[in-house]
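Q: Whatever this is, show me its structure:
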Amino acid sequence: MIIGTGVDIIEIDRIKKAVERTKSFMSKVYSENEMLLFREKGMRMESVAGNFAAKEAISKALGTGIRGFQLKDIEIVRNGIGKPEVNLYGRAKIIAELKGVKSIHVSISHSKTDAIAFAVLEG
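A: The predicted structure follows:
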């Protein structure tokens, strides 16, 4: 059963500017595993923006937006073939459990200027 869906699109330059302007942006938004992945990919801003969009899409699918938990509580990693996988922590995990979420599917894509993500929560 589908519990929720969410979509988000963001301008890659907006994320790039946030990274450049705010020293703490990366550590407030992304987990250590995500930052390691970004470093391995050469800090490509389309990847950073794609993960941001995925976090926003998941928060919308949860029905909360970014309320009651931190973006860092939603971790987007990749499996062996590059497919995005989601790990939830803290309050985001509690909210998902209370809503009966059993699995989260996310798709991320980008153009030269924008990153987009779509999330489906199943129970």
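Q: From now on I want contacts and neighbour counts done on CA atoms only, so please keep to that.
A: Noted.
Q: from the middle of its chain, how far away would the biggest helix by length in the chain be?
A: Longest helix of the chain, by residue count under DSSP state H: helix 45-61. Averaging C-alpha positions (Cα atoms, centre = their mean, to the nearest Å) puts helix 45-61 4 Å from its chain's average.
Q: Just checking, which helix or strand succeeds that helix along the chain?
A: Sequence-wise, the next helix or strand beyond helix 45-61 is strand 74-78, with elements assigned using DSSP states H and E.
Q: list the buried ones in that next one?
A: Using 16 or more other Cα atoms under 10 Å as the burial criterion, the residues of strand 74-78 that qualify are 74-77.
Q: which among those gets closest to E97?
A: The closest of those to E97 turns out to be I74 (Cα to Cα; 13.6 Å).
Q: structure for this one too, so we can compare:
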Amino acid sequence: MIKGIGIDIIELERIKQSIKKSERLADRVLTKREKKRYLELPNERRKVEFLAGRFAAKEACAKALGTGIGALSFQHIEILNEASGAPKLQVSGHESDYFLLSISHSQEYAVAQVLIQEG
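A: Okay, the predicted model is just below:
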């Protein structure tokens, strides 16, 4: 049974400008494992896409849960990758739920959609 659905879109330029100012957004949004992967990316463009995608995915997840960011922090939501490269969503306190996640990028935007099914 579907428990929730959420979607979010963000401009890559907004993330790029934030990164230029400081790493504060990356530290706030990314978990330690996500930040490690972020720092290993080869160039600025990939870092912007990665951070924007994670930001959109976590916002979409919070919307799907019906809480929004606030009741749930970015640090409670982690996006890792399957061996195939597909993103995998894990949420502290929601281990019994099954999350489906899709992240996409264009030249200007990152978008993410989350669907939650009962475990």
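Q: TM value for the aligned chains?
A: After superposition, the two chains reach a TM-score (TM-score structural alignment, normalised by the length of the second structure) of 0.88; 115 aligned residues with a Cα RMSD of 1.5 Å.
Q: that older thread, which residues are contacting the longest helix of the first structure?
A: With contacts defined as Cα atoms under 8 Å, 6 or more residues apart in numbering, helix 45-61 of the first structure is touched by 3-12, 15-16, 29, 38, 65-66, 71, 74-76, 106-110, 114-121.
Q: Quick check: helices, which of those are part of them?
A: The members of these that map onto helices under DSSP H are 12, 15-16, 29, 38.
Q: what about K83 of the first structure, neighbour count?
A: Taking other Cα atoms under 10 Å as the neighbour definition, K83 of the first structure ends up with a count of 13.
Q: gap between it and V106 of the first structure?
A: When Cα to Cα, to the nearest Å is the yardstick, K83 of the first structure and V106 of the first structure sit 9 Å from each other.
Q: what do you get for R14 of the first structure?
A: According to Cα to Cα, R14 of the first structure stands 22 Å off from V106 of the first structure.
Q: again with E56 of the first structure
A: 11 Å.
Q: Comparing the two, which shows the higher neighbour count?
A: Neighbours per residue, other Cα under 10 Å: of E56 of the first structure and V106, the larger number sits with E56, 25 against 21.
Q: Would you mind finding the match for that one in the second structure?
A: Residue correspondence to the second structure (TM-score structural alignment): E56 of the first structure is matched to E59.
Q: Centroid-nearest residue for the first structure?
A: The residue lying closest to the centre of the first structure (Cα atoms, centre = their mean) is K55, at 2.6 Å.
Q: tell me the residue furthest from the middle of the first structure?
A: When distances are taken from the C-alpha mean of the first structure, M1 lies farthest, 22.1 Å away, according to Cα atoms, centre = their mean.
Q: How many residues are close by the nearest residue to G68 of the second structure once chain neighbours are set aside?
A: The shortest distance from G68 of the second structure to any residue that is not its chain neighbour, by Cα to Cα, 6 or more residues apart in numbering, is 4.5 Å, and that residue is A62. Counted by other Cα under 10 Å, the residues lying close to A62 of the second structure total 26.
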